[in-house]
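Colleague: kindly return the folded structure for what I paste below:
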Amino acid sequence: MKLSTRAIYGLRAMIDLGVYSEQEAVSIQSIAGRQNISVSYLEQLMAKLKRAGLVESTRGACGGYRLGRPAEEISVGDILRVLEGGLEAAQCPGTSPEENCETKDICVAKLVWKRINDSITQAVDTLMLGQLIEESRKKQEEKM
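Modeller: I've put the predicted structure just below:
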């Protein structure tokens, strides 16, 4: 499984947003500058995240973005699914009850794909944005 720049940049933007939006909303330009992401690309990512309720925006002079929910309630999996769609490393019809697979009853390779997919799901769904924000703050303090 290879994640696209949507996932990579989107996760970085969400961490940045969590770090810097504690006191006030954060502009796309400031996130883009700190994370070295193009403003237009970041606008596309934020639009997807906003539709999913992971971020909220405010217009006006003091406008910008904030997290849509507490960081402790947003998993990395939530973010990646919004930006990437599914997270399956392999899409095997034998692992889905809805799919029709001729060799479903005798195929053992599906066990490999199911185990890999389950491992990915478990990893990204138990890693919370709040944890990453804390780590980011620690790294920033170490630099000072």
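Colleague: from now on I want contacts and neighbour counts done on CA atoms only, so please keep to that.
Modeller: Fine.
Colleague: where do the strands sit along this structure?
Modeller: 55-58, 64-67 (DSSP state E).
Colleague: what's in contact with stretch 17-25?
Modeller: 26, 31, 57-58, 62-67, 71, 130, 133, 136-137 (CA atoms under 8 Å, 6 or more residues apart in numbering).
Colleague: run this one through as well so I can compare:
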Amino acid sequence: MQLTRFTDLGLRTMMLLASGDSEGRRVTIRTVAAAAGASEHHIAKAVARLVDLDMVAARRGRIGGLSLTDAGRTVSVGWLIRRLEGDQEVVQCEGVTPCPLLPGCRLRRALADAKEAFYRELDCHTLDDLVRDARLPLIQLHLTTTEGIPR
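Modeller: Have a look, this model is predicted:
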């Protein structure tokens, strides 16, 4: 199973916020985009979804920035990926040109079971598990303190 770029950017954003949050630093969409090698537009879309899910708090203005909510700090990775990916099937069996094997096919059920096993395993991990006690920093960000003074 391959995750979408949107989900990848959402996960990276959460991990970067968790690492910045632990140091009390302000993180902006611009800093996340630079660190993730993505456009600010794509990060903004992912952040908007994370805000809708109550995982991230966004504050505008000179002292604004992004921070994890309490729910965002303890979220299971499986729950988060389910919400970012949506409940898509691994393969599209129906549609404009449905698969001719559909009536007797067992592949669809096997893939659905495998997808659920994938999510169940990720449910065992939290965002904190992904960033806790890292021996090396996830990435060197040029973050600022909440007072706006570069560190």
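Colleague: would you mind telling me which of the strands of the first structure is nearest Gly85 of the first structure?
Modeller: strand 55-58 (17.4 Å; CA to CA).
Colleague: which helix is the longest one in the first structure?
Modeller: Counting residues, the longest helix found in the first structure (DSSP state H) is helix 109-126.
Colleague: mind reading off the mean deviation between that one and the second structure?
Modeller: Its matched residues in the second structure lie on average 2.6 Å from helix 109-126 of the first structure after superposition (mean CA distance after the TM-score superposition for the first structure).
Colleague: for that helix, buried residues please.
Modeller: For helix 109-126 of the first structure, burial by neighbour count (16 or more other CA atoms under 10 Å) applies to Lys110, Trp113, Lys114, Ile116, Asn117, Ile120, Thr121, Val124, Asp125.
Colleague: then stretch 77-93 of the first structure?
Modeller: Gly77, Asp78, Ile79, Leu80, Val82, Leu83, Leu87, Glu88, Cys92.
Colleague: follow-up on the earlier one: among the contacts of stretch 17-25 of the first structure, name the buried ones.
Modeller: Val26, Ile31, Ser57, Gly64, Tyr65, Arg66, Leu67, Ala71, Gly130, Ile133, Ser136.
Colleague: from the residues you listed, pick the one nearest Ser4 of the first structure.
Modeller: Ile31 (19.0 Å).
Colleague: what's the separation between Leu136 of the second structure and Arg73 of the second structure?
Modeller: Distance, Leu136 of the second structure to Arg73 of the second structure, by CA to CA, to the nearest Å: 20 Å.
Colleague: the more surrounded of those two?
Modeller: Arg73 (20 against 7; other CA atoms under 10 Å).
Colleague: now do the more buried one against Ala34 of the second structure, distance only.
Modeller: Counting by CA to CA, the gap from Arg73 of the second structure to Ala34 of the second structure is 22 Å.
Colleague: over to Gly72 of the second structure?
Modeller: 22 Å.
Colleague: which residues does the residue of the first structure positioned farthest from its centre contact?
Modeller: In the first structure, counting by CA atoms, centre = their mean, Ile106 sits farthest out from the average C-alpha position, at 35.8 Å. Not one residue lies near Ile106 of the first structure by CA under 8 Å, 6+ apart.
Colleague: cool, and Ala109 of the first structure?
Modeller: By CA under 8 Å, 6+ apart, Ala109 of the first structure has no neighbours at all.
Colleague: same thing with Gln2 of the second structure?
Modeller: With CA under 8 Å, 6+ apart, Gln2 of the second structure has no contacts at all.
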